[in-house]
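Visitor: Sequence and computational prediction follow.
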Amino acid sequence: MARVRAAVVAAALVAALAPVTFGGAAAVAAPATTAAVGTTAETGTVVQEGGRLTVPAGEEGAVTLRFTASLPAGVRGPVTAVLRLPDVLVASAGGSPVSENVIRSTCKVNGVAYGACLWDMPFVRAGEEKDPPSLALPTVTAAGTLAYAVTMDADRTALVLGHPDARVELKDGTGAVVAEGTVLLDFVPGTPPPSRRGALHARDKYGVLWRYEGTGDVTRPFATRKRVGGGWNAYTAVTPLRSPTAAGGGDLVARDKAGVLWYYGETGNPAAPFAPRQRVGGGWNVYTAIVGDGEGGLVARDRDGVLWEYVRNDFGYYGYSWPFAPRQRVGGGWNTYNAFTKSGGYDGILSRDKDGVLWKYVRQGCSPCAPFEPRLRVGGGWNVYTAFAGTAELGRDENPDLVARDAAGKLWLYQGVPLLTPGSHWGTAVPGPTRSLVGGGWNAYDLMF
């Protein structure tokens, strides 16, 4: 059987062709009038157990769809079956494949295991005509009732399938339909993979760095902390260049007390997320703030309030030469801000001014041009916090998030929300208007990133 085809980031659902209706009174399904040889004119039923099945699209693992087909008397030969979703999948131009196994399924019939049963997931492009996604069920010997147990282990891409009312159809050896019915499915956001979940790092007063990996559940956003290592009190500033993830992704730079900047590459190993440090260079004590710029480089503010940009030089991250291009002047007036953090996504920085207003600076994404678009006001009241840090996704909505610590040591989570107003900031995300309590005791840390 063919492998499940690659899913597409930009995939979307469109309605399948409407069922055929007839003029006059409302149409109903017509009874079969001609029976194939060895079969009956009757059509059996398919009944789902337990109502709609919720299928998490994430790391939760498989759930089981159960339904029973009742066949009419007289059915002969092997029985084939297929489960069809109602809608075709449309792939937009430029979409890139992200998974070969959108849904992984195994099948049992009347308690007998048949191993993997494979999905056909055709994605339709302009001018093409293809069938909706379908699952071929095992071919079995005819019986009065056939009880099916189909596991469904869906990845994040399966969210595009939505909430389908799927059709199950059984045929006998002649190809005549002998039973049919509907099963109801709900594909909902599940736990993102570790590479899509954020991680938060915090340094205690002894210089020990601790790691909190995101769980994907905002009701308990962090797993139990893990010790990264000691000696981090040697640094007066630490900032991620690319957002830390639960999979061990994300690199950073750290400035020591002598003004030397050091680079820590990512390892992809959550147990030891940072590679041995490499010296970038000295003289970084001229800056009063250093923050990742959202694209792997950084920006730094000097004592006069001038912001400078250091564009990432990718050659430097493979052991060659200087890791940043020569600095470029962004502009003055940045002393109005008393705190900065990298946005948890890849689109800029967040800055708090002296009045407690939080502002978002979105990356321009063009060259040559100024690094940021005009600032965007997030909201006031942020002076109640003694520290805050942008993170990658801590929930399941694919938006970057932010955590903030108040004077009492309580840590609060602000889930990111997308900006839906068309314009220059289209597609970015900012901390949402509501917060949820993570927990207390975070005054034990003097640095969070």
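Guide: Yep, it's here.
Visitor: CA only for contacts and neighbour counts going forward, please
Guide: Will do.
Visitor: correct me, but R301 touches W284?
Guide: No: R301 is not in contact with W284 according to Cα atoms under 8 Å; the separation is 10.3 Å.
Visitor: More neighbours: the two, which one.
Guide: A count of neighbours by other Cα atoms under 10 Å puts R301 above the other of R301 and W284, at 23 against 19.
Visitor: which non-adjacent residue is nearest the more buried one?
Guide: Leaving aside its sequence neighbours, R301 sits nearest to L307 (Cα to Cα, 6 or more residues apart in numbering; 4.4 Å).
Visitor: Might you report the residue contacts of that neighbour?
Guide: By Cα atoms under 8 Å, 6 or more residues apart in numbering, the contact list for L307 reads 299-301, 329-332, 334.
Visitor: Using PyMOL, make a named selection holding only the buried ones among those residues.
Guide: PyMOL command restricting the contacts of L307 to the buried ones, with burial defined by 16 or more other Cα atoms under 10 Å:
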select buried, resi 299+300+301+330+334
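Visitor: Help me confirm that L184 comes into contact with D165.
Guide: Yes: at 4.6 Å, L184 and D165 qualify as touching, with contact defined as Cα under 8 Å.
Visitor: Put this next to the first one:
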Amino acid sequence: MPLPADTVDAAEIVHVFGSGDVVRGILHWGRRRLGVAGAVGALLATGVAGAGAHAAEGGAGTVALTTPGLAVGGQVVHTVTVEAPESGVLTVGFATADDQRPWGQQDEWTHGVTISGPDGVAQPCTYPSYEVLTGQVRCELPAGTHTLTYRVRATGPSWHLVADARFASASGTADASATGRFDVTGGAVVPMDWDVLARDGSGAVRAYSHYSGEWGRFDIEWGRPLGVDWGRYDRLAKLAPIDVRGRGGDVVARDASGVLWYHRLAGTGRTAFETPVRVGSGWGAYRSIRGAGDVTGDGRHDLLAVDGSGVLWLYRGTGDPARPFEARRQAGTGWGVYTSLTGGLDVTGDRRADLIARDSAGALWLYRGTGDGDAPLRSRARIGTGWNVYDTLVPYGDVTADGNPELLARDPSGVLWMYRGTGDASVPFEARVQVARYWDGFDAVL
């Protein structure tokens, strides 16, 4: 429960270790009052559970955690109760919940979450204060029952957070842990972040995101390695945008012999891939292979391919990693006029994956998705001209928290541009914004 504004900082809480003397602790309190921990809010002193603490007689340790949420501009008290059969160290760390992007370098001074301890009182704990991104509460505890409380204050965005409390016993036989989620409400919405995969000339692939890097978006110095043997492929395509939690479209890759390989996302909490699965041979017949997102409306990601005659083929996703695609179906003719296909985005806001095609004159065309596997695309509508200034178009996720995905474009000089989605089929993108430089060193961006 959040503290009332006129609360006098809980100065009557006393800390007594393990089987310590309660009276002595009270006398010590009588000589010293707990102080207010400045502008960042005080962390309440550790205290006695009930009338006093006592040493446990062996057995397993336990940790209980209570984590109420709070509004921006407010503060709240969390409670950790530890049953410690022996001495050990309690730590409480903090991270964003799985439905939001992890904290990054650019959040270091803007996250607005503080965890701190009382002024002028000796405690067995250290506190992360404003370094909550990487720091943690750390308390060295003797055997016994301990109830600790700490105060959280929030001044920034509406984060969804998780507190992770862990007790590491001295012998390692009485370890325990607990987690608790708490939300910050009333602030700016925090968008998900998304990965762009880029391969350099050595065949190494790295993941870059909008919020990565210490100095700016898509900083090429902050790529996360995903493998070094991707140079054996002459075509790479992701089936749909991939968020930084490693969810979204898997990747397909064609080798020089025409064999297609399926790289499934590993589901490890960030972008990583399982061992590739061989899809089949004969894929050298296609001039273009592109992920389509779910154009059939069955919840599975599909694949599109254009052959040398300009015929468009649809490979429906199966959801089975051992056999990821059904046999091909013809989806159209005359597609040889296009130099680029970009799929996997719902740019019209109707919850159906659309397809964007660029012709040799630089005109950009939108094919709205139908969700019907027999006729997955509507007739085309022109949505722009002059797009032949770019050598790569990349489908990207929603990084503005407005529900509309974005489109990335790289020009030959290596400048990366972002077109923010509008959700309007007639004008699906806003004017471009430069988001990065020096991307000309990559031979594949997806």
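Guide: Nice, thanks for sending it over. Remember, it's a predicted structure, so these values are computed and weren't measured experimentally.
Visitor: Looking at the contacts of L307 of structure 1, which is nearest G390 of structure 1?
Guide: V299 (15.6 Å; Cα to Cα).
Visitor: In which helix or strand does that closest one reside?
Guide: Take DSSP states H and E as the rule and V299 of structure 1 turns out to sit in strand 298-302.
Visitor: Where in structure 2 does that strand fall?
Guide: Per TM-score structural alignment, the counterpart of strand 298-302 of structure 1 in structure 2 is residues 303-307.
Visitor: what's around the closest residue to G345 of structure 1 other than its chain neighbours, how many residues?
Guide: Counting by Cα to Cα, 6+ apart, G345 of structure 1 lies nearest to P400, which is 5.3 Å off, once chain neighbours are set aside. Counted by other Cα under 10 Å, the residues lying close to P400 of structure 1 total 28.
Visitor: how about P400 of structure 1, what's its partner in structure 2?
Guide: Aligned against structure 2 by TM-score structural alignment, P400 of structure 1 finds its counterpart in P405.
Visitor: just G214 of structure 1 next, same as before
Guide: G214 of structure 1 maps onto H210 in structure 2, by TM-score structural alignment.
Visitor: thinking again about what came up before, need the contacts of L307 of structure 1 in TSV with distance to A237 of structure 1, can you?
Guide: Shown next, in TSV, are those (distance: Cα to Cα, whole Å):
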residue	distance to A237 of structure 1
V299	13
A300	11
R301	12
R329	21
V330	21
G331	22
G332	21
W334	18
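Visitor: Tell me which of the contacts of L307 of structure 1 you also see in structure 2.
Guide: Retained in structure 2 by both residues aligned by TM-score structural alignment, their matches' Cα atoms under 8 Å are the following of these: 299-301, 329-332, 334.
Visitor: what's near enough to touch the match of G214 of structure 1?
Guide: 193-195, 217-218, 399.
Visitor: mind listing which of those residues are in strands?
Guide: Under the assignment DSSP state E, the contacts of H210 of structure 2 contribute 194-195 to strands.
Visitor: got the residue ranges for the strands in the stretch 251-400 of structure 2?
Guide: For the stretch 251-400 of structure 2, strands defined by DSSP state E, counting those that start in this stretch occupy the ranges 251-255, 260-263, 277-280, 286-293, 302-307, 312-315, 329-332, 338-345, 354-359, 364-369, 377-384, 392-395.
Visitor: if we compare the ones you listed, which one ends up closest to S177 of structure 2?
Guide: Set against S177 of structure 2 and scored by Cα to Cα, the strands of the stretch 251-400 of structure 2 come closest in strand 260-263, at 34.7 Å.
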